[in-house]
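S.K.: model this:
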Amino acid sequence: MTQAASQTSFHPALTEGRVAVITGAAGGIGLATAKRLAERGMKLCLADLAGPALDAAADAVARIAAKGESDVIAVATDVSKPEEVRRLKDTVYAAFGEVAVLMNNAAIGNGGGPWENYDRWRQLLEVNLWGVINGVQVFAPAMIAQRKSGAIINTGSKQGITTPPGDTAYNVSKAGVKVLTEAVAHQLRNTPDCQITAHLLIPGYTFTGITGAKPGDAKPDAAWTAEQVANFLLQGMAAGDFYILCPDNAVARETDNRRMQWAMEDIIKNRPALSRWHPDYKDAFEAFVKR
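M.R.: I've put the predicted structure just below:
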């Protein structure tokens, strides 16, 4: 964070009676954030695939919301389909009349390497990247036209910055989210009379379904909870941060900074691609991180 944010300080859009739309809200970071915003007195629109998880999430948030069920709607939405995102927007505006916060959070994992799992690649990019594009394209103009404070939050990943070997499809999708969100921030601040801010949430290792957590599993010591990420998000927004880079219980911000710097210097110093994992650079990287 650029500065420490008080626990009692909040982004101006996060005020009682205003409306937040969260995709991927049936669990994990999306649900944790919805609960935190409900505690703030906000109205919530939870979007996710239809099913018991979305229904249970809506019930849980309604128990927190100031006016109970009347402050919460659940809209079954496949974010990869623009017509469903348009229907989501129409539904929330019909129910609540405005949107103060849009959190494009829906995502899936387990894509594959560069020449593996072609169909899964397409599915993952349609959800993780096109889902965010659809959300921005559909909601941003209407939010700007409200001429009120607001925020667009897109959930990225450290894997979209350091791009480690393994799930290349996921890395590509989250790298795209980073680039898109940076452009959104630039466009918003150069739009006359616009009071909408953009934020890139970059979780660390978080104990959620996308990282393999299953009901009943014990949280690994290294991981943060979804609730910790949600709290860190709100603190970062209060501080005015664009890049909200979360630590976890194993990796401190200083280590993240070193990893990202090394990745960028692959280009500057003309090292081999992904040299952090290249045997010829193993010792140099370890020394760089410890320096």
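S.K.: only C-alpha atoms for contact and neighbour calcs from this point on.
M.R.: Fine.
S.K.: Work out for me the element Ile152 sits within.
M.R.: strand 150-155 (DSSP states H and E).
S.K.: any idea how far the next helix-or-strand element following that strand is from the chain center?
M.R.: Counting by DSSP H and E, the next helix or strand C-terminal to strand 150-155 is helix 159-162. Here the centre of helix 159-162 is set off from its chain's centre by 14 Å, with CA atoms, centre = their mean, to the nearest Å.
S.K.: which strands and helices sit next to helix 159-162?
M.R.: helix 168-189, helix 253-268 (3 or more CA pairs under 8 Å, 6 or more residues apart in numbering; DSSP states H and E).
S.K.: For Ile196, find the nearest of these.
M.R.: helix 168-189 (6.5 Å; CA to CA).
S.K.: Wait, Ala106 touches Ala26, no?
M.R.: No. In this structure, Ala106 is not within contact of Ala26 by CA atoms under 8 Å, at 9.4 Å.
S.K.: My guess is Ser275 contacts Asp266. True?
M.R.: Yes. Between Ser275 and Asp266 there is a contact under CA under 8 Å: 6.8 Å.
S.K.: who has more neighbours, the two?
M.R.: Ser275 (18 against 15; other CA atoms under 10 Å).
S.K.: Name the residues contacting each of Ala106 and Ala26.
M.R.: Residues within reach of Ala106 and of Ala26 at once, by CA atoms under 8 Å, 6 or more residues apart in numbering, are Asp48.
S.K.: and this one, so I can compare the two:
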Amino acid sequence: MSAIFKKANTAVITGGASGIGLALAQKCVGYGMRVLVADWDAWGLDVAKQSLGETATTMHVDVSKTEDWAQIKSAVVKDFGGQINFLALNAGVGARTAFDGPEADIASFRKVLDVNFFGVVNGITALLPLIKEKTAAASSLESAIVITGSKQGITNPPGNPAYNASKAAVKSLAEQLSYDLRANKGVGVHLLVPGWTWTGLAGASGDKAKPDAPWTPEQVANYLEAKMEEGKFWVLCPDNEVTEEVDRKRMLWSAQDAPTGRPPLSRWREEYKAEFGKFMEGGA
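M.R.: Okay, the predicted model is just below:
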């Protein structure tokens, strides 16, 4: 695919009032693209609008609600003529969840799944018909769908079952979408899997100093662009602490739990600590 980020192209970005979504919106605006930023954070949207300028519009929405996606679709038709070159389904929330104790709240499970998973499902079902229609009508028109996942949806570390499950479901959904659209040469699908990134979900707030280990949202946006230009579905971002090689080994170990008969989440079990350490020290 040729460059998606170019002047006169259009973008729809959820969760775009801050973090990675805002960095993607800034990138699009920098290329002269028209951008629709959707988020539930009304105050954040106002701040984002001031920084993004006239080529960006904002919408206060809840991605878990289909009626809000109908509003987004109407705005795309009205303002962009139905054209979407870059769709970033990036909105996400984090909440501590557990199966017992004070965090065993089913409402938290539902909120995380409604936003992180159904927010993606809703976005695809609402806007994919427009994308397919436009790319089919014009062979020169190309679009990219970027879905934000998480390494927690791949390696499934203990401690936050709802978030991990939501991102594992998003990974599966993105894989299915990529396969289903394999014959649509004008539409690319990419799963963005950030490393530790300094956003609100990772603890960034106010004037709190960024540690050395995490990447900035801008670094993630730049890495995504590079992998998109390579035509990669998997966008597995490192950070300043975890290298790509370490990520690969961790994912390989987790994937081998089932075929080797190890218990689930063996990486974190005391009886496998030494074996896992040797595995990480060896080649992969």
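S.K.: follow-up on the earlier one: now the helices and strands packed on helix 159-162 of the first structure as TSV including distance to Asp280 of the first structure?
M.R.: Below are these laid out as TSV (distance: least, CA to CA, whole Å):
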stretch	distance to Asp280 of the first structure
helix 168-189	22
helix 253-268	13
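S.K.: tell me the most buried of those helices?
M.R.: helix 168-189 (a mean of 20; mean count of other CA atoms under 10 Å).
S.K.: in the superposed pair, what's the mean gap between the helix or strand just after that helix and the second structure?
M.R.: Counting by DSSP H and E, the next helix or strand C-terminal to helix 168-189 of the first structure is strand 196-202. Strand 196-202 of the first structure differs from its equivalent in the second structure by a mean of 0.3 Å after superposition (mean CA distance after the TM-score superposition for the first structure).
S.K.: and the angle for strand 196-202 of the first structure with helix 168-189?
M.R.: Per axes from the mean of the first three to the mean of the last three CA atoms, to 10 degrees, the angle that strand 196-202 of the first structure makes with helix 168-189 is 160 degrees.
S.K.: show me the contacts for the alignment partner in the second structure of Ala218 of the first structure.
M.R.: Aligned counterpart of Ala218 of the first structure in the second structure: Ala209 (TM-score structural alignment). Residues near Ala209 of the second structure by CA under 8 Å, 6+ apart: none.
S.K.: picking that back up, quick one, which of the helices and strands packed on helix 159-162 of the first structure is nearest to Tyr243 of the first structure?
M.R.: helix 168-189 (9.2 Å).
S.K.: Kindly name the residues of the second structure that line up with that closest one.
M.R.: Taking TM-score structural alignment, helix 168-189 of the first structure hits residues 161-182 over in the second structure.
S.K.: Could you list the buried residues of stretch 121-139 of the second structure?
M.R.: In terms of neighbour count (16 or more other CA atoms under 10 Å), stretch 121-139 of the second structure has its buried residues at 121-124, 126-128, 130-132, 134-136.
S.K.: oh sorry, the question was meant for stretch 263-272 of the second structure
M.R.: Leu265, Ser266, Arg267.
S.K.: and if you look at stretch 66-79 of the second structure?
M.R.: For stretch 66-79 of the second structure, by 16+ other CA under 10 Å, it's Thr66, Asp68, Trp69, Ile72, Lys73, Ala75, Val76.
S.K.: Same question for stretch 281-291 of the first structure.
M.R.: Neighbour-count burial for stretch 281-291 of the first structure [16+ other CA under 10 Å]: Phe285.
S.K.: check contacts around Pro17 of the first structure.
M.R.: Quick fix: residue 17 of the first structure is Gly, not Pro. Gly41, Met42, Lys43.
S.K.: Please produce JSON lines containing the residues you listed, extended by secondary structure.
M.R.: JSON lines is the format used below for the contacts of Gly17 of the first structure (DSSP: H, G, I helix; E, B strand; the rest coil):
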{"residue": "Gly41", "secondary structure": "coil"}
{"residue": "Met42", "secondary structure": "coil"}
{"residue": "Lys43", "secondary structure": "strand"}
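S.K.: now these in a markdown table, with neighbour count and distance to Thr255 of the first structure?
M.R.: Formatted as a markdown table, the contacts of Gly17 of the first structure follow (neighbours: other CA atoms under 10 Å; distance: CA to CA, whole Å):
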| residue | neighbour count | distance to Thr255 of the first structure |
| --- | --- | --- |
| Gly41 | 20 | 37 |
| Met42 | 26 | 36 |
| Lys43 | 31 | 38 |
